[in-house]
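Engineer: no letters, just coordinates:
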């Protein structure tokens, strides 16, 4: 039923579905792989690109599944798509701030979220169609990100990173899907980040609220 109250697991899955599409879009827009290796597709009634390389798709799906597992634990502050140059230095970071996601106990993950009543009780949930409209608007901004970013060097690679909340427990299961990384891109001699920040969009779907922005290392030229 379209307007039935979803569970928190449903909301997290909606976000990770969006994250998957966003990752493919970023890889296409920033030419991490040749444009000819992407297919045309539609998501949220919007034209998107999807890598057709099986290994790339498998890696992205596995990474997003690992992100989803941590989101369900409620300890994730931010999810980031990191882009590195050939010398393994980070040059861009696409940040999804999920710090305002609710934190639920494991026993409550599959209980339908209540709609907020006049007394303010319950959890505010938007109908799926409204949520997808916001996802579509965010995808539109990501699709045009090249116009507001400086060029990146050829031969860049990417990975997915998560930042945990202050009281979050680091994922230390074996085999280890996560490796520790620096949370910031780069610093100058004074210790200040050498980055420019470009806002993308905020999504507010009831209690599932997140913001998206792009961080890019400053260079001597370009539009950044």
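Structural biologist: That came in fine, so what should we check first? Fair warning: this is a prediction, and the values are worked out from it, not measured in the lab.
Engineer: from here on, contacts and neighbour counts on C-alpha atoms
Structural biologist: OK.
Engineer: for the helix ranked longest in the chain, enumerate the helices and strands it packs against.
Structural biologist: Assignment by DSSP state H gives helix 8-29 as the longest helix of the chain. Where contact means 3 or more CA pairs under 8 Å, 6 or more residues apart in numbering; DSSP states H and E, helix 8-29 is packed against strand 46-51, helix 54-73, helix 128-143.
Engineer: count of residues packed around residue 152?
Structural biologist: For residue 152, the tally of surrounding residues (other CA atoms under 10 Å) stands at 19.
Engineer: you'd agree it is up against residue 91?
Structural biologist: Yes - with contact defined as CA atoms under 8 Å, residue 152 counts as touching residue 91 (7.4 Å).
Engineer: angle of the helix or strand hosting residue 213 against helix 128-143?
Structural biologist: When elements are assigned from DSSP states H and E, residue 213 belongs to strand 208-217. Here strand 208-217 runs at an angle of 0 degrees relative to helix 128-143 (axes from the mean of the first three to the mean of the last three CA atoms, to 10 degrees).
Engineer: take a look at this one as well, against the first:
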């Protein structure tokens, strides 16, 4: 039986927060590929992570793809440019429609300058220990801000993230058992949605690892192709009028769990796309309005 390293992370820097997230994302991708039968289940090893039984692909090319994809996500996470990461399962050709979308939202992660990702978070001083300054500042416009007024992240020395990750995998596995089986020969890709903020650059032009996602998966569809990126072996394309992609949100959304430990704040949910319900094979499946 394989075993991942599973000690509780110390979330004292933004780098540590991102590393914990990417560690979780790696295991989550292996788990979803196993549970949704994207590859034969005999090609997965039994493993333990966060003291919880999980599965790990033993195919070298699959493992390398996941490692490279998560490394690309980590590079953008350290720049604080990603709002959420999604594992998308597509129908077999020729349609290749998105059938399921597993969303890991990190929109609540802190914004840290790239030069400060390894700088320890400063704990907020307790009211009793705050120095008392009875003298008014000589020049309020030029004085630096009071450290007590600056927003700070005060994570515990060790977190309960392993327990929260265990609960997330348990909820995820339960949710996956309630989904309709997928057709054979499905494919998958990893996509990122950029923060909708001024100064956030889409990594498509400056790096060859990302391409524009198909229009239906764009957060905003416009002449520049939108703000989402997909892994290099995903489908490309873009353009069209400015509106939300019709494949975002899907027909049915299943919340999985919210996690919070210090600066680590994440939400996980599953979206089922229109392609799964187009033939009307599931009772109660309705197409939602955009």
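Structural biologist: Good, I have the coordinates. Keep in mind it's a predicted model, so treat the numbers as computed, not measured.
Engineer: superposing both, give me the TM-score.
Structural biologist: In this superposition the chains share a TM-score of 0.89, using TM-score structural alignment, normalised by the length of the first structure; 220 aligned residues with a CA RMSD of 2.4 Å.
Engineer: re the thing from before, which bit of the second structure covers the strand holding residue 213 of the first structure?
Structural biologist: With TM-score structural alignment applied, strand 208-217 of the first structure matches the range 264-273 in the second structure.
Engineer: what does the matching stretch rub up against?
Structural biologist: 11, 17, 98-109, 247-260 (CA atoms under 8 Å, 6 or more residues apart in numbering).
Engineer: can I have the buried ones of those residues as a ChimeraX selection?
Structural biologist: In ChimeraX, this line selects whichever of those come out buried by 16 or more other CA atoms under 10 Å:
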select :11,17,98,99,100,101,102,103,104,105,106,107,109,247,248,249,250,251,252,256,257
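Engineer: tell me which of the contacts of stretch 264-273 of the second structure fall in strands.
Structural biologist: Counting by DSSP state E, these place 98-105, 252-260 in strands.
Engineer: go through stretch 71-85 of the first structure and flag the buried ones.
Structural biologist: Going by neighbour count (16+ other CA under 10 Å), the buried part of stretch 71-85 of the first structure is 71-72, 74-85.
Engineer: so where is that stretch in the second structure?
Structural biologist: Under TM-score structural alignment, stretch 71-85 of the first structure corresponds to residues 77-91 of the second structure.
Engineer: now do the matching stretch: distance to the chain's middle.
Structural biologist: Stretch 77-91 of the second structure has its C-alpha centroid displaced from the chain centroid by 5 Å (CA atoms, centre = their mean, to the nearest Å).
Engineer: again with stretch 73-88 of the first structure
Structural biologist: 9 Å.
Engineer: again, but for stretch 14-21 of the first structure
Structural biologist: Taking mean C-alpha positions (CA atoms, centre = their mean), stretch 14-21 of the first structure and its chain are 8 Å apart.
Engineer: whichever residue in the second structure pairs up with residue 142 of the first structure and residue 257 of the second structure, how far apart?
Structural biologist: Taking TM-score structural alignment, residue 142 of the first structure has residue 172 as its aligned residue in the second structure. Using CA to CA, to the nearest Å, we find residue 172 of the second structure at a distance of 8 Å from residue 257 of the second structure.
Engineer: got it, and residue 208 of the second structure?
Structural biologist: Distance from residue 208 of the second structure to residue 257 of the second structure, by CA to CA: 33 Å.
Engineer: try residue 99 of the second structure
Structural biologist: Taken as CA to CA, the span from residue 99 of the second structure to residue 257 of the second structure is 21 Å.
Engineer: same check, this time on residue 263 of the second structure
Structural biologist: Relative to residue 257 of the second structure, and taking CA to CA, residue 263 of the second structure is found at 17 Å.
Engineer: go on, residue 282 of the second structure?
Structural biologist: 25 Å.
Engineer: cool, residue 110 of the second structure as well?
Structural biologist: As judged by CA to CA, residue 110 of the second structure and residue 257 of the second structure stand 19 Å apart.
Engineer: likewise for residue 212 of the second structure?
Structural biologist: 29 Å.
Engineer: repeat that for residue 62 of the second structure.
Structural biologist: For residue 62 of the second structure, the distance to residue 257 of the second structure - CA to CA - is 27 Å.
Engineer: and for residue 64 of the second structure?
Structural biologist: The value you get for residue 64 of the second structure to residue 257 of the second structure, if CA to CA is used, is 28 Å.
Engineer: to which residue of the second structure is residue 18 of the first structure aligned?
Structural biologist: Residue 18 of the first structure maps onto residue 24 in the second structure, with residues paired by TM-score structural alignment.
Engineer: for that match, give me its contacts.
Structural biologist: Counted by CA under 8 Å, 6+ apart, residue 24 of the second structure has contacts residue 165.
Engineer: can you get me a residue count around residue 122 of the first structure?
Structural biologist: A count of nearby residues for residue 122 of the first structure, using other CA under 10 Å, gives 12.
Engineer: trace it over to the second structure, please.
Structural biologist: Match for residue 122 of the first structure (TM-score structural alignment): residue 152.
Engineer: my read: that match touches residue 122, true?
Structural biologist: Yes - if you go by CA under 8 Å, residue 152 of the second structure and residue 122 touch, sitting 6.4 Å apart.
Engineer: any common contacting residues for these two?
Structural biologist: Shared contacts of residue 152 of the second structure and residue 122 (CA under 8 Å, 6+ apart): none.
Engineer: on that earlier part again, what's the closest non-adjacent residue to the match of residue 122 of the first structure?
Structural biologist: Nearest residue to residue 152 of the second structure in three dimensions, chain neighbours excluded: residue 124, at 6.0 Å (CA to CA, 6 or more residues apart in numbering).
Engineer: name the SS class of that neighbour, please.
Structural biologist: Under DSSP: H, G, I helix; E, B strand; the rest coil, residue 124 of the second structure falls in the coil class.
Engineer: residue contacts, it?
Structural biologist: Residues near residue 124 of the second structure by CA under 8 Å, 6+ apart: 148, 152, 153, 154.
Engineer: isn't the first one up against residue 125?
Structural biologist: Yes - between residue 148 of the second structure and residue 125 a contact is recorded at 6.8 Å, counting by CA under 8 Å.
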